[in-house]
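Generate coordinates for the sequence data below:
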Amino acid sequence: MATVRLVPTVRRRRLGGTLRRLRNEAGVSIDAVSEGMAWDPSKLSRIENAKAHLPVKDVARLLSHYKVTDSAVITALEGLAQDANKTGWWTTYGNVVADGYKDYIGLEEDAASTHIYAQGLIPGLLQTGAYAREIIAGTAPHLAPDDVAALAEVRKKRQAILTDSSRPNGPLKLWAVIHEAVLSYRSAAQPSLMREQLRHLLDMTDLPNMTIQVMPKDAPAHPGMVGPFHVVRFPSPWPTVINLENIRGGYFVEGTDDVQAFESGFELIVAAALPVDDSRETIKKIMEGTPS
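Presented below is the predicted three-dimensional model:
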């Protein structure tokens, strides 16, 4: 399976990779383009490999060598070039936030929508603070209490994209399919934890950009049984990225055929899950049977 390990300068990597693809599709060499731009050949190579900055004023001129005239593509690349060197709010947490997690948050910030199949946990974008702290402490027992609190804070800050209308594409559109077993988690230390978490899920279903479905325990076999994943979609011309999670963090899948497999898999997961209204009733029923 084709995978790409993104680095912290994720926007710069996306810009460089797109420029390389467009150059290859145009069938022109680095030397030829560099001559036309009056650049040293090493400059374009460094830009494509995310090791050099591309000034916004040079984007359209560079794209003209690739015969790219679509104004939407040019504008998108100019925007990415402008933001390529910006550091995200998550960088202020230093090494507490692992590089792979920083990469994912950076992608999430630019995304138009995210489709998630959650098999063992409530998705981070839908977690309450108390649930986040307990889950982080339980799944990463090596972390100090201060680090657990910091990561829970990061998780809550991520959730701002669900209601931020100032984003270029508006609030992130989130479609989450959550396995029913996840809703039945019980905390020995905090008996009311899940009641609060389930109430939060119900509240989130009121948002127009939110779709939440429950995968019932008696659902037929479906692709999600293999494991959880995120389908992260961006405005054109950026390709969709898949994020796969495991106990050591996550990694990205970007190959066209691989992405299509996960997108098709998510459609089958949606079909196997309860309809939205039935899912809401299931969450409410489980919540009402949970200690307050």
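
make it CA atoms for all contacts and neighbour counts henceforth
Fine.

residue ranges of the strands in the protein, please?
Using DSSP state E, the strands found in the chain span residues 3-4, 113-118, 173-179, 210-215, 229-233, 241-246, 249-253.

what does the first one contact?
In other words, strand 3-4. 251, 252, 253, 254, 255 (C-alpha atoms under 8 Å, 6 or more residues apart in numbering).

how many other residues sit next to residue 135?
In terms of burial, residue 135 registers 18 neighbours under the definition other C-alpha atoms under 10 Å.

I should have written residue 262 there, sorry.
Neighbours around residue 262, by other C-alpha under 10 Å: 19.

before we go on, could you also do this sequence so I can check it against the first one:
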Amino acid sequence: MAGSPTMRRRRLAAELRRLRTEAELSITQVVTRLGWPGSKLSRVENRQIGISVTDVRKLLDLYGVENVQQVRELIELARRSKERGWWESYTATLPTETRNMIGIETEASLIRAYSQALVPGLLQTPDYAHAVIRAARPTDSQEVVNERVEIRLARQALLDEQGAPQLWVVLSEAAIRHVVGSSAIMTTQLRSLIKERDRTNVELQVIPFSAGEHPAMVGSFWLYSFPAPNEMGAVYIETMNGALIMEESQDLDTYGDAFDRLRSAALSPRDTRELIRSLATDRV
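Okay, the predicted model is just below:
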């Protein structure tokens, strides 16, 4: 069973949608038979609202689900989907999409990221993270900025846990050349990236300027995959005022193909390490 409340809600909504489809019932038919408000089931299936254990039982009865084990698992999903992950306590600091992303991130078995201008949050040093967040949110109080840095660093613990995901990052050369914070902060960040390569679950490549045009010149993205074969992945894209999470198969295919082409055009992990090492040395 999913360990993240976000993933429990995601999985429960997907299962309820699948069971309704197998029962050959429309949303309108279901809400009419149960006497629910017209938009309730649609919002449940789209994870806009949660659902009680009582309502899950009503749906399973209506859908004709008789397998005792299946009923028990779905009821448990519904019960535990009410739990809160550590990141969900930061409602005043993080938008909903970002909190959802962290919940998805905690269960991913493979995380692929392309970053156009920045070192990704999972690999940022504290000072680098502070400089990036302060630049993006110049009007925030120091307390809010510090809290966002705290959240970003807390996410990094994921890479050291048992069963940690594989992280594969492709950086634009701009991300390692653009000075963030100060020359000293940038040097420390570059040295940290070299150390990250000592982790067996972290792969890092740089796509050089000389590679020319590539499929992700429009911007950065994160791509999450999960161990269960029937679990759909997710694409996460940040904007200046929020974020977007996409889960359609067409989006997953598009970004998966783009990432494959990016890593093919990028320097090898070994050459990437040498390039970053040389840049860190030049800054001393």
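
Buried among the contacts of strand 3-4 of structure 1? Make that a PyMOL selection.
Typed into PyMOL, the line below selects the buried ones among those, using 16 or more other C-alpha atoms under 10 Å:
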select buried, resi 251+252+253+254+255
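
just the contacts of strand 3-4 of structure 1 now: which is nearest residue 86 of structure 1?
Within those, the smallest distance to residue 86 of structure 1 is 21.6 Å, found for residue 252 (C-alpha to C-alpha).

follow-up on the earlier one: distance to residue 16 of structure 1 added to the strands of structure 1, as a markdown table?
Putting the strands of structure 1 into a markdown table (distance: least, C-alpha to C-alpha, whole Å) gives the following:
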| stretch | distance to residue 16 of structure 1 |
| --- | --- |
| strand 3-4 | 14 |
| strand 113-118 | 23 |
| strand 173-179 | 27 |
| strand 210-215 | 32 |
| strand 229-233 | 19 |
| strand 241-246 | 16 |
| strand 249-253 | 17 |
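
what's the closest of those strands to residue 140 of structure 1?
Among those, the nearest to residue 140 of structure 1 by C-alpha to C-alpha is strand 249-253 (10.5 Å).

counterpart of the closest one in structure 2, which residues?
The counterpart of strand 249-253 of structure 1 in structure 2, using TM-score structural alignment, spans residues 242-246.

Out of the strands of structure 1, flag the one nearest residue 147 of structure 1.
strand 249-253 (15.8 Å).

The closest one vs structure 2 - mean distance after superposition?
Its matched residues in structure 2 lie on average 1.3 Å from strand 249-253 of structure 1 after superposition (mean C-alpha distance after the TM-score superposition for structure 1).

what's the span of stretch 148-164 of structure 2, first residue to last?
Its first and final residues considered, stretch 148-164 of structure 2 spans 23 Å by C-alpha to C-alpha, to the nearest Å.

Relative to the whole chain's centre, how far out is it?
Relative to the centre of its chain, stretch 148-164 of structure 2 is centred 12 Å away, using C-alpha atoms, centre = their mean, to the nearest Å.

So what does residue 218 of structure 2 match up with in structure 1?
The criterion is TM-score structural alignment: under it, residue 218 of structure 2 has residue 226 as its aligned partner in structure 1.

Residue 111 of structure 2 and residue 191 of structure 2: what is the separation?
Distance, residue 111 of structure 2 to residue 191 of structure 2, using C-alpha to C-alpha: 22 Å.

ok, of the contacts of strand 3-4 of structure 1, which one's closest to residue 181 of structure 1?
Out of the contacts of strand 3-4 of structure 1, the one with the shortest distance to residue 181 of structure 1 is residue 251. That distance is 25.0 Å, counting by C-alpha to C-alpha.

which residues sit in contact with that closest one?
With contacts defined as C-alpha under 8 Å, 6+ apart, residue 251 of structure 1 is in contact with 3, 4, 5, 100, 243, 244, 245.

so which of the residues you listed persist in structure 2?
For those, the aligned pairs still in contact in structure 2 (both residues aligned by TM-score structural alignment, their matches' C-alpha atoms under 8 Å) are 100, 243, 244, 245.

that older thread, looking at the strands of structure 1, spot the one closest to residue 75 of structure 1.
With C-alpha to C-alpha, the closest approach to residue 75 of structure 1 among those belongs to strand 229-233: 18.0 Å.

ok, residues contacting that closest one?
Under C-alpha under 8 Å, 6+ apart, the answer for strand 229-233 of structure 1 is 107-108, 111-118, 239-245, 262-263.

swap the cut-off to 10 Å and go again
Applying C-alpha atoms under 10 Å, 6 or more residues apart in numbering, the external contacts of strand 229-233 of structure 1 come out as 104, 107-108, 110-119, 123, 173-176, 239-246, 250, 252-253, 259-260, 262-263, 266.

Out of the strands of structure 1, which gets nearest to residue 145 of structure 1?
Across these, the minimum distance to residue 145 of structure 1, taken as C-alpha to C-alpha, is reached by strand 249-253, at 19.2 Å.
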